[in-house]
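> Test case, fold it:
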Amino acid sequence: MVTQAPTPPPAGPEIVRKVLLPLSVPALVVGIGSALLYLGISKLADRLQDLVWDTLPDALGIGSYSSLWIIVMLTASGIAVGLVVWKVYGHAGADPAEVGLGGAPIKPGVVPGLLLASTLTLAGGVSLGPENPTIVSAIALTFWLGRMVLPALPGALWVSLATAATFGALFGTPVAAALVISEALASKAAPGLAGGGLWDKLFAPLVAAGAGAMTTQLVDHPSFDMGLPPLTNPGYEDLLAALVIATLAALFGLLACYAFPYAHRAFHRLKHPMLMLPLGGLILGLLGALGGRLTLFKGLTETKELVQSLGTYGSGELAKMAVVKLVALLVAASCGFIGGRVFPIVFIGAAFGLCAQALVTEIHPAVAVSAAVLGMVLATTHQGWVSLFIAAVIAASPAMIPLLVLASLPAWLVVTGRPELELDEHGDSLH
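Prediction:
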């Protein structure tokens, strides 16, 4: 039997006309939609946060961030999220400890419960961010709607567009999305686009990411600029400091990665969300009372405040914040709260770096903070490009980029092959 040879993928000008241009419109729609989803959830969580952390305690004559209110609010958050996980359709999706930055689409009917649990988590002061549930929700809705409207397009393409769009919206720039997608391309073909070069494969995800980033910029004006003093002329001492701090921060981050499966198993022995989450909320309340207001919430605003108060806190206080936030992140991710782990990790890295700078005042603050964030994100995510991107954005100094690239190398030797801050379906660490 003679079989017909497969049709070769389009190349050259044909790929522009037949593939890239037709993908632009759905990519733009996905980018804008994903950004609006992220912004909507963030704004709702902010309003609820203002209500329960400012308006309500003021009305009751209680200090907003008194130890008692922190403990009460975090425990109440555990109860509220526990009820959603227990009673709402879909139980707010998969175990958040097993959810990374992306993945296969979930059923669209699960998305409302997932977003509700995420909103309650964000507003309640839990040490988790919006990135994981937002990306999962965007993927689910994009895949569902995309397959209905344009069923001829591969399902994997919708997943890549939603992932890239949400990364663009979260960070306010398409660069992070380009780095994430290109990292994925190193191990497998780009979803939904056979043939072509790297930028052909990146074209549609970058359109989605750019649309998502611009939508966020126009609506919310986000900024990752922490206000660090710029480093314009780094020297050998700055390179040495970056190498040492990034490596030490990576080792510090690995502590949580090794402890994660044990903490997860300990909470899951309770077997019921109305036991796991209220207990986790109580522990988070006690940790919040110990660490103070800055160790609550997702951590981005708190990171800016911490960095801009350079010189206010001593090394002991900064070390306490880093440890408390790390333990809080571990507890929140283990007991079932719905949220991402990247934003709290950035706060931990910043506190670690400022602690190092307080101990050795000759270290430039931009070197200390960005190198520590680099090491922390690298240890917990094992995503090199994303780690470099976040550290470079925080440094806000082009002269820092060579230092950060070099600092990532010994840190990578420390973390490669080690556990990351994510579990598989059996509750074991991913490597």
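> switch to C-alpha atoms for all contacts and neighbour counts from now on
Noted.
> Burial check on P57, number of neighbours?
Under the neighbour criterion other C-alpha atoms under 10 Å, P57 is assigned a count of 16.
> neighbouring contacts of the helix or strand in which it is found?
Assignment of secondary structure by DSSP states H and E places P57 within helix 56-60. Contacting residues not belonging to helix 56-60 are listed as 63-64, 69 [C-alpha atoms under 8 Å, 6 or more residues apart in numbering].
> May I see the buried residues of it?
P57 (16 or more other C-alpha atoms under 10 Å).
> thinking in terms of the whole chain, how far from its middle is the very next helix or strand once past it?
Secondary structure here is assigned by DSSP H and E; on that basis, the next helix or strand after helix 56-60 toward the C-terminus is helix 67-87. For helix 67-87, the distance from its own C-alpha centre to the chain's C-alpha centre is 22 Å (C-alpha atoms, centre = their mean, to the nearest Å).
> Please generate a structure for the following sequence too, so the two can be compared:
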Amino acid sequence: MDGEPPPDGPGRVPEADTGVLLHSQGYLALLLAAALLGIPLSIVVFGFLTAVHELEHLVWHTLPASLGFEELPAWWPVMTLGVAGVLVALAVTRLPGRGGHVPATGLTVDVTPPNQVLGTALAGTASLVLGAVVGPEAPLVAVGSGLALLAVRRTKLSDDAHAMIAAAGSAAATSAVFGNPLVPVVLFLEVFGLTRRDTMLLVLPCLVSSGVGALVFTGLGDWTGLEIGALTIPDLEPAGLGMAGVVWTLPVAAVVAVATWAVFALGRRTARLAASRTMVVTVAAGLLAGGCAAVYAVVTGHSPEEAALSGQVTLPELATHPEQWSAGALVMLLICKGIAYGVCLGTFRGGPVFPAVLLGAAFGILASMWLPGIGTVSGLAVGIAAGVAVTRLPITSVVLVVLLLGDAAASQMPIVILAAVTALVIDELLMARTRDLTRGA
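You can find the predicted model right below:
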């Protein structure tokens, strides 16, 4: 940026000069640019999310009904995910950027070159619409970043300024999909792992762009009546936190952490196979994920849609009407969606957070059925916090749970924090153990 003090190393500014830089004309101009970019970016992303939402409804509701099916056939996801495997594999092998990052590695917020936006958007759309068990957050991060850089490509900004503009674009793109514009800002800071100086410089553009984006999303939603499919839970009744709930927090969080870690281990293994045989492995993963959804539908009598897709549609029903699932149905949901989630993490393109939220919620509801003293709200709090923490986002998991639970979160904060910390520690131990075994082999 113009007027930036001499660096204290590659791309670094001394801590003492942070206050000067924050008040510099170049940085204030960057904040204005972030705010202005938030408007067109949010309009474009609103259109993208609306299209994905409408296409999902077309594929999973309108088309089966037009073919004469009163209920979604159990085999439907086998067909859709098989097609998705072909389309995603073509995007990965034929288009720049390989369709975006592999979600099995966790959520990344790397700068996306503008020439990779199309491939990322196409691979993400095919994955999301046709039933892959991934979330929309990763494609939005990449699309927002790439479009923001495209908008400022002819400017003479420094590399640091370009990185901040890209982050602001990603924040604007994801400002509504998590149900609150604060979540992407916290997520970005956690993933970047910045110093105090860099945090100060990055947080303001992201906050400005995310806030503007949320306003645009809200206005467009009210004006058009269209939906984008944000991750939300309707209002839950506040519930007290008993001693039994606290006692069960650690073992429940540990089980969720181990299960989610195993899913990601499956994803990493699948990703290694897909790296050399992209088409074969991606199509096979799609057929396997679709088969898992079909088995779930046949065994439980529920819609196969619940075991496919990102989980954002199923989450509100599960959280507010858990009585619609028996304990056996929840076990089957965890097994079938967990396997589908694992193979999709390694082959399809999307984010890891949304399915982790749904599986954590299912674990929590199951715990509230089986374990004495755990209410539904406490089960949700522990399960979601532990599930998202294993995606390497422990702070984001706490913030996300609090926002999802709304007024009901106030009494659950102690177990939310305990669950996130427990899951993170177990994940680190398992990762270290895996590394030791790999070295030993």
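> picking up where we left off before, residues in the second structure aligned with the helix holding P57 of the first structure?
Alignment note (TM-score structural alignment): helix 56-60 of the first structure is matched to residues 63-67 of the second structure.
> Give me the contact list for stretch 24-41 of the first structure.
The contact list for stretch 24-41 of the first structure, computed with C-alpha under 8 Å, 6+ apart, reads 115, 119, 134, 138, 142, 161-162, 165-166, 168-170, 204-205, 207-213, 215-216, 220.
> Sort out for me which of those residues are in helices.
Cross-referencing the contacts of stretch 24-41 of the first structure with the helices (criterion: DSSP state H) gives 115, 119, 134, 138, 142, 161-162, 165-166, 168-170, 204-205, 207-213, 215-216, 220 as the overlap.
> Which among the contacts of helix 56-60 of the first structure count as buried?
64, 69.
> L288 of the second structure matches what in the first structure?
Residue-level alignment of L288 of the second structure against the first structure, with TM-score structural alignment as criterion, gives I283.
> Ok, L330 of the second structure next?
Correspondence of L330 of the second structure to the first structure, assessed by TM-score structural alignment: L318.
> Report the contact partners of that match.
L318 of the first structure makes contact with 351-352, 354-355 under the criterion C-alpha under 8 Å, 6+ apart.
> Now with 10 Å, please.
The neighbourhood of L318 of the first structure, defined by C-alpha atoms under 10 Å, 6 or more residues apart in numbering, consists of 291, 306, 312, 324, 348, 350-356, 358.
> so how far is A358 of the first structure from it?
Look at L318 of the first structure and A358 of the first structure: by C-alpha to C-alpha, to the nearest Å, they are 9 Å apart.
> Next: L300 of the first structure.
Computed as C-alpha to C-alpha, the L300 of the first structure to A358 of the first structure distance reads 21 Å.
> and if you look at H221 of the first structure?
When C-alpha to C-alpha is applied, the distance between H221 of the first structure and A358 of the first structure equals 32 Å.
> Between those two, tell me which one has more neighbours.
For H221 of the first structure versus A358, the count of surrounding residues by other C-alpha under 10 Å is larger for A358: 21 against 11.
> Do I have it right that the more buried one meets V369?
No - in this structure, A358 of the first structure sits apart from V369 without contact. The criterion is C-alpha atoms under 10 Å, and the distance is 11.2 Å.
> Which neighbours do these two have in common?
With C-alpha under 10 Å, 6+ apart, A358 of the first structure and V369 have common neighbours F352.
> who's in contact with the residue sitting nearest the centre point of the second structure?
A centroid search over the second structure (C-alpha atoms, centre = their mean) returns V353, at 3.1 Å, as the residue closest to the centre. Listed by C-alpha under 10 Å, 6+ apart, the contact partners of V353 of the second structure are 103, 106-107, 134-138, 178, 310, 387-393, 397.
> again with I233 of the second structure
179, 312-320, 403-406.
> swap in Q412 of the second structure?
Taking C-alpha under 10 Å, 6+ apart as the definition of contact, the neighbours of Q412 of the second structure are 238-242, 245-246, 377-382, 401-402, 405.
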